[in-house]
Every structure is written in structure tokens, then in C-alpha cells.
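Novice: next come a sequence and a model predicted from it.
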Amino acid sequence: MGEITKFYGITVKIFFTGYNPPHFQALYDDTLGIFKIDTLEMVEGDLTDIAQSLVKEWAEKYKTDLMEMWDSKTLKKLPPLE
């Protein structure tokens, strides 16, 4: 699992093997959210509504990059939410 970015105390990471559908993880303090790349829906986890909103705002900007990473299994750093 590799770190993609960090912002406002949230760390975004991605797994490439053994998991479908394409997704990424966001960690904030002791909470975790797993988000589908295509819909940005949190499908598992306990992130607060505010943290979910920040993650979705960031992911909307980089949805294409996230899918390209998933498809190519190539990790790259992305800019944080500003």
C-alpha cells in the first residue's frame, strides 16, 4: 500500500492487489474510509462526515489519476487538497 497524498491530517493510500472494485483508503486519526474510485462512495469505514467531504472534494479533482494508477498498478504522488 502506498501513500498518495496528505492534507488536513488525512492520509490517502491505495492498494493494487487482491481488492475489487477499484478503491482507495483515507485515514484520519484512528478512523478509516474506503472509497470506490468510480463513484467516490465510502463503502466501508468510520470517517466523520467532514473528513468524508474533504476526501471526496480532493478525489473529484484526481479521479482520472486514481483510475490510471489502479489500472497501471503504478503509484504516484498527487497534490494535496488546498
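Specialist: That came through, no problem. In this text, all values refer to a predicted model and were calculated from it rather than measured experimentally. Numbering: from 1, shown residues only.
Novice: contacts, neighbours, all on C-alpha from now
Specialist: OK.
Novice: mind listing residues that contact the helix or strand encompassing residue 51?
Specialist: Element membership for residue 51 (DSSP states H and E) is helix 49-72. Defining contact as CA atoms under 8 Å, 6 or more residues apart in numbering, one finds that helix 49-72 is touched by 10, 16, 22, 26, 28, 33, 37-38, 40, 42, 75-76, 78, 80-81.
Novice: ok, stretch 9-23 next?
Specialist: 1-6, 24-29, 34-38, 51, 67, 70, 73.
Novice: next one for the comparison:
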Amino acid sequence: MPEISLFYGIRVTMYYSDHNPPHFHVEYAGRKALIDIENGCVLNGALPGRQLKLVLAWCEIHKDELMQNWELSKDAKPLNRINPLI
């Protein structure tokens, strides 16, 4: 599960050959969530409120890059790093 970004203690990963809808995984302080890329919402799990807001803002900013990585993951190609939220 490649790490594609890391910011404010939030680790963002994406699995190869994962199920639809397009999403990514986030982890913060032992809490985990799956985030829908297209709709910018939580599919499963939970994060603390502040960290969730940061992740959803980051998702909106990098939606195109996340979708490119999703397509790369479907073809089992190396994923691109995405700039952290600063």
C-alpha cells in the first residue's frame, strides 16, 4: 500500500487493485477512514473533526492527481507522490 502523501500526522495511501468507487485511505493517530475521491466524503471509518476537514480540503485541491493515481493503481503502475497540505 503505497504512501502518496503525509501531512500533519495524516498518512494517505492507496491500494493497488482496490474496489470501486475511487477512494484513498487515511490514517491519523490509529484512526482510519476511506475517502471517496469524486464526492469528497467518508466511505468508511472516521477521523477527528479537524483532521477530517484537512483531508477533505486536500482531496478537493488534489482531486485530479488522486484520480490519476487511481488509474495508475488499476494498472499496477507506480503511484505519484502528491504534495502535502501546507
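Specialist: Here it is on my side, so go on. Worth saying up front: this structure is predicted, and the values here are computed from it rather than measured.
Novice: about what we covered before: return the subset of the contacts of helix 49-72 of the first structure lying in helices.
Specialist: Among the contacts of helix 49-72 of the first structure, no member falls in helices (DSSP state H).
Novice: out of those residues, grab the one that's most surrounded.
Specialist: Most neighbours among the contacts of helix 49-72 of the first structure, by other CA atoms under 10 Å: residue 26, with 24 neighbours.
Novice: for it, give its distance to residue 59 of the first structure.
Specialist: 10 Å (CA to CA, to the nearest Å).
Novice: for residue 30 of the first structure, same thing?
Specialist: 21 Å.
Novice: please apply the same query to residue 70 of the first structure.
Specialist: Taking CA to CA, one finds residue 70 of the first structure at 14 Å from residue 59 of the first structure.
Novice: the residue positioned nearest the centre of the second structure: which element?
Specialist: Per CA atoms, centre = their mean, the C-alpha nearest to the average position across the second structure is that of residue 24, at 3.4 Å. Here residue 24 of the second structure is covered by strand 23-28, with elements defined by DSSP H and E.
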